[in-house]
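Q: have a look; sequence and predicted model below, questions after that.
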Amino acid sequence: MPAFPNLRLCAALLPFGLINCAQAAPAFDAESPWMLGDFGGARTALSQQGYDFKFDYTGEMGSNLHGGSDHDRTARYSDQFGLGTHLDLQKILGWHDAEFQLTVTERSGNNITNDRVNDPRVGGFTSSQEVWGRGQTWRLTQMWYQQKFFDQKLDIKAGRFGEGEDFNSFPCDFQNLAFCGSQVGNWVGSIWYNWPVSQWALRVKYHLTPELYAQVGAYEQNPSNLDRG
C-alpha cells in the first residue's frame, strides 16, 4: 500500500465501477489536494515542515445476483477506515534521506462471498470484497523507519509492515481480492501477511541502476499477529 501524502476522503462502490474521491482547499474545492481544506494554510505549512496526515475511507458492496452456493439474493457491505501520518525526518530532524510511516486501520462489515458465493461448509480462498479480510478489528498496519544511503542507492526499512508491501506487490485497483494486492497472501495467508496485518520486519534494497534493484527481507513469523484481540 502507498504512503500517505495528503488528507483525502474516498467513497467507492467498486462493483458498479463508481469511484468518488473529493479533494479540496477551501473544503470541496476541486483545485485543492485536500478534501476538507487547507485549514487556513496550516496543512500546507505542516507539509512543508515534513508532517503529512491522512484519513481515508473505503466502502465496498457486493450482491449475488445469480448462481453461487446460496441463490437467495441479498447484499453485503464492508468498509475500512485508515488513519496515518508520514514524517519527512530530513525536514523535521535534519536526518538525511530518512522518513517514518505510521498507519492504523479498522475494518468492519460482512462479505457476500462467505455465505452466498462460497459454500460455508468448505469456505474459499478469495473474497468479493477485499476490505473484509483479516478480521473486523483495529490494527497497527504500518510503523516503520526508512533510511537511504549512498545517494539513495541503498534503502533500508525496519519496523512493522507486511511482506506484500515490498515483495510480490500488486496494485489494488479491483474490489475482488483475486485481482487485488499481493496474491501470495491470499493463498498462503497463514505464512504470508499482507495489509492490514503487520509484523516486525527488515527490508534492504540496493539500486544497481535507477531501473534495476535487488532486495532481501527478513520477517517475523508469529501467528498471533493474525489475532483480533
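A: Perfect, I can see it now.
Q: from here on, just use CA atoms for contacts and neighbour counts.
A: Fine.
Q: for residue 130, the count of nearby residues, please.
A: Residue 130 has 22 neighbours, counted by other Cα atoms under 10 Å.
Q: for it, give its distance to residue 181.
A: 9 Å (Cα to Cα, to the nearest Å).
Q: one more: residue 82?
A: Distance of residue 82 to residue 181, given as Cα to Cα: 17 Å.
Q: what of residue 146?
A: According to Cα to Cα, residue 146 and residue 181 sit 22 Å apart.
Q: which one of those two has more residues nearby?
A: residue 181 (23 against 18).
Q: now the longest helix seen in the chain, how far from the centre of its chain.
A: Of all the elements of type helix in the chain, the one with the most residues (DSSP state H) is helix 42-48. Distance of helix 42-48 from the chain centroid (Cα atoms, centre = their mean, to the nearest Å) equals 24 Å.
Q: list the helices and strands the next helix or strand after it packs on?
A: Toward the C-terminal end, the helix or strand that comes next after helix 42-48 (DSSP states H and E) is strand 51-63. Secondary structure elements in contact with strand 51-63, counted by 3 or more Cα pairs under 8 Å, 6 or more residues apart in numbering; DSSP states H and E, are strand 9-13, strand 75-88.
Q: just name the most buried of those.
A: Highest mean neighbour count of the helices and strands packed on strand 51-63: strand 75-88, a mean of 20 (counted as mean count of other Cα atoms under 10 Å).
Q: so which bits of the helix or strand just after that strand are buried?
A: Using DSSP H and E, the helix or strand that follows strand 75-88 in sequence is helix 89-93. Using 16 or more other Cα atoms under 10 Å as the test for burial, helix 89-93 gives 89, 91.
Q: thinking again about what came up before, any chance of the helices and strands packed on strand 51-63 in JSON lines, plus distance to residue 193?
A: Output for these, formatted as JSON lines (distance: least, Cα to Cα, whole Å):
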{"stretch": "strand 9-13", "distance to residue 193": "25"}
{"stretch": "strand 75-88", "distance to residue 193": "18"}
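Q: right, so of these, which gets closest to residue 224?
A: Residue 224 sits nearest to strand 75-88 of all these, at 21.4 Å, using Cα to Cα.
Q: contacts made by that closest one with the rest, please.
A: The contact list for strand 75-88 (Cα atoms under 8 Å, 6 or more residues apart in numbering) reads 3-5, 49-64, 98-112, 129, 131-132.
Q: and these, which are buried?
A: The neighbour count (16+ other Cα under 10 Å) marks 3-5, 50-64, 98-112, 129, 131-132 as buried among these.
Q: try it against this one:
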Amino acid sequence: MADVGGGISLGIDYVHELTLQTQFDLGKLVGLDGWTIHTLLMERVGREVSHDRVGDYNISLMEVYSLSGHSVAHLTDMYAQKSFLHNTVDLAFGRMALTHVFATSPLLCSFMMTCSAPVAIKLDAGFSVYPKATWGGRVRLRPTRDTIVQVGAYSVSPLNEDISGWAWAGEKSTGLMLPVEFTWQPFFGRRKLAGHYVLGFAHDTTRYSDNIGSVPVGTARPHSGEARDTFYLEADQMLYRKGGANQMAGGYILGGYIHNTPDVSVISDEFYIGSSLLGIIPHRPHDRFGVMYSYYRISPRTELGERLRMDAGMPLGAHVNGPQTHAAVLEAYYGVPVYPGILIQPEFEYMMRPDETSHIPNAELVGLKVIGTL
C-alpha cells in the first residue's frame, strides 16, 4: 500500500501473511466421533503504512500487519470443536481468537479496515483479535432456524504479550472476558435474501488505569481502576441475489456501531456504513465492489488529559501531535477472482485527520491486496 498524498511521508509499504490451517477428525483418529481439532500457524512480515507514511498509531490501514507485527511462526489457533443435537448446539474451547465468532462476519473481512473486527474492538485487550489467541471457550445455541445465541469466557492478556503464541507459561492473565451475542438471520422473499442482525455485549473484568494519564496537580484527579464494557450492534442485508444460493452470492448493505467504556478505552465510539456488491459490471459475475465509511471517536478522557498537559507545557506522549479527538476513513476496493483460489483486489483509502488531530494532512492511499488459497 502506498501513501500518494498527505500524511507524513509519501512512499510504499509491503506486508504478507502465510498461513497453514489443519483440521483433525478425532472420530477417525481416536474414536471420538464428532470432535475435531483446528490449528492455524502463521507468518507475518512487513511494515505498517499507518506508522511509516500516514502518522497514525491507533488505526491500522493494512489488515495483515495488524496487532502482532513480525511473527516467524505464530500459533494462532489450537482448539477442539463439536456439534450436538442436530447442530443446534456447538461447543469450542482451547487457544483461539475471540473474534473468530463474536463481532465478525465474512463481509467485514472483505474490507481491510474491519477484518476481523471493527477497529474499536481490535484495540481493546479483552477482545483477542486474530492473530492474538487466548485460552477460552464458547457455546453457540440455535433455538430456531433464524436465531443464534452464543456466550463465551476468555482469558485476557495484553495484546502485545506472547507475540509467538507459544509462550503459554509466561503469558500474564489480567482478567476474564465474558461476551454474549444474539443474532437474527432472516431470509426475505422468494429469492431468500439473507440478513444478519447482531446485538452483542462483553464485560472485561480487568481493572484498567484511567486514560487521563499524568496531569498537572490540581487540574483533575485520575479515577481508580475500572472494568471495561463493550456494546456493539452490527447489521447487513442482502439486496439482490446473483450467481448462487450461498450467503455471499449477492449484494449487501451493512453498518454497525460500537461503544466502549470511555474512561479506559482507546476508541470510545465507532460507527461504519457501507456496501458490498457482487457482479455490478456486465459479464463479470464474480467480481465484488465494496465501499465503507468509518468514524472513530477517541476517548474524551484521553482528550482531556492531553489538553491539560498541553496547557501546562508537559509532553503529550510519543507520536501525539495534539489533543486527539476523532478520525474517519473512506475505503473502497474491487476484488477480481482471476483463477480458482486467486483473488486480486485493488484498494483505495482516504484517511481524514491522521493521528486523530488536525496537525497532519489527510492521507490518500492506493494499494493491491492478493489472496491465494491452496
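A: That came through, no problem. What you see is a predicted model; the values in this text were computed from it and never measured.
Q: which stretch of the second structure lines up against the longest helix of the first structure?
A: Counting by TM-score structural alignment, helix 42-48 of the first structure lines up with no residues of the second structure.
Q: pull the contacting residues for residue 142 of the second structure.
A: Residues in contact with residue 142 of the second structure, defined by Cα under 8 Å, 6+ apart, are 87-89, 148-149.
Q: checking my notes, residue 367 of the second structure in a helix, right?
A: No - assigned with DSSP: H, G, I helix; E, B strand; the rest coil, residue 367 of the second structure falls outside any helix and is strand.
Q: okay, it and residue 112 of the second structure: tell me how far apart.
A: Using Cα to Cα, one gets 11 Å for the distance from residue 367 of the second structure to residue 112 of the second structure.
Q: also residue 129 of the second structure?
A: Residue 129 of the second structure is 14 Å from residue 112 of the second structure, where distance means Cα to Cα.
Q: which residue is nearest the middle of the second structure?
A: By Cα atoms, centre = their mean, the second structure has its centre lying nearest to residue 117, at 2.3 Å.
Q: residue in the first structure matching that residue?
A: Matched by TM-score structural alignment, residue 117 of the second structure corresponds to residue 182 in the first structure.
Q: surely that match and residue 196 touch.
A: No - between residue 182 of the first structure and residue 196 there is no contact under Cα atoms under 8 Å: 11.8 Å.
Q: next SSE after the biggest helix by length in the second structure?
A: Across the second structure, the longest stretch assigned as helix under DSSP H is helix 300-311. Next helix or strand after helix 300-311 of the second structure toward the C-terminus (DSSP H and E): strand 326-339.
Q: give me the stretch of the first structure that that next one matches.
A: On the first structure, no counterpart of strand 326-339 of the second structure exists by TM-score structural alignment.
Q: what is that strand packed up against?
A: Looks like strand 326-339 of the second structure contacts strand 288-298, strand 342-352 (3+ Cα pairs under 8 Å, 6+ apart).
Q: what comes up buried for the last one?
A: I take that to be strand 342-352 of the second structure. Quick answer for strand 342-352 of the second structure (16+ other Cα under 10 Å): 343-345, 347-352.
Q: tell me where the first structure has strands.
A: For the first structure, the strands defined by DSSP state E cover 9-13, 18-22, 51-63, 75-88, 98-109, 138-149, 154-161, 199-209, 212-219.
Q: between those strands, which gets nearest to residue 227 of the first structure?
A: With Cα to Cα as the measure, strand 138-149 is the member of those nearest residue 227 of the first structure (9.8 Å).
Q: ok now the closest one, how far from the chain's centre?
A: Chain-centre distance of strand 138-149 of the first structure: 12 Å, with Cα atoms, centre = their mean.
Q: so residue 129 and residue 112 of the second structure - more neighbours on which side?
A: Using other Cα under 10 Å, the more surrounded residue of residue 129 of the second structure and residue 112 is residue 129, with 26 against 19.
Q: got the contact list for that one?
A: Taking Cα under 8 Å, 6+ apart, we find residue 129 of the second structure in contact with 97-100, 116-117, 122.
Q: residue 144 of the second structure -> the first structure?
A: Matched to the first structure by TM-score structural alignment, residue 144 of the second structure sits across from residue 209.
Q: sorry, wrong one. I was asking about residue 131 of the second structure.
A: Residue 131 of the second structure maps onto residue 196 in the first structure, by TM-score structural alignment.
Q: surely that match meets residue 105?
A: Yes - Residue 196 of the first structure is within contact range of residue 105, at 6.9 Å (criterion: Cα under 8 Å).
Q: now the common contact residues for the two.
A: Taking Cα under 8 Å, 6+ apart as the criterion, residue 196 of the first structure and residue 105 both touch 139-141.
Q: one step back: residues contacting the match of residue 131 of the second structure?
A: Contact analysis of residue 196 of the first structure by Cα under 8 Å, 6+ apart lists 105, 134, 139-141, 162.
Q: residue 37 of the second structure pairs with which position in the first structure?
A: Applying TM-score structural alignment, one finds that residue 37 of the second structure aligns to residue 100 in the first structure.
Q: what about that match, distance to residue 156 of the first structure?
A: Distance, residue 100 of the first structure to residue 156 of the first structure, using Cα to Cα: 12 Å.
Q: find residues that contact each of these two.
A: Residues touching both residue 100 of the first structure and residue 156 by Cα under 8 Å, 6+ apart: residue 146.
Q: against residue 131 of the second structure, how distant is the closest residue to residue 42 of the second structure other than its chain neighbours?
A: Nearest residue to residue 42 of the second structure, sequence neighbours excluded (Cα to Cα, 6 or more residues apart in numbering): residue 19, at 4.4 Å. According to Cα to Cα, residue 19 of the second structure and residue 131 of the second structure sit 11 Å apart.
Q: so what's residue 134 of the first structure up against?
A: Residues near residue 134 of the first structure by Cα under 8 Å, 6+ apart: 196-197, 226.
Q: if we go to 10 Å?
A: Residues near residue 134 of the first structure by Cα atoms under 10 Å, 6 or more residues apart in numbering: 107, 189, 193-197, 226-228.
Q: repeat that for residue 148 of the first structure.
A: By Cα under 10 Å, 6+ apart, the contact list for residue 148 of the first structure reads 96-99, 154-157, 204-206.
Q: skipping its backbone neighbours, what lies nearest it in space?
A: Leaving aside its chain neighbours, residue 148 of the first structure sits nearest to residue 155 (4.4 Å; criterion: Cα to Cα, 6+ apart).
Q: pretty sure that neighbour sits against residue 205.
A: Yes - with contact defined as Cα atoms under 10 Å, residue 155 of the first structure reaches residue 205; the gap is 5.0 Å.
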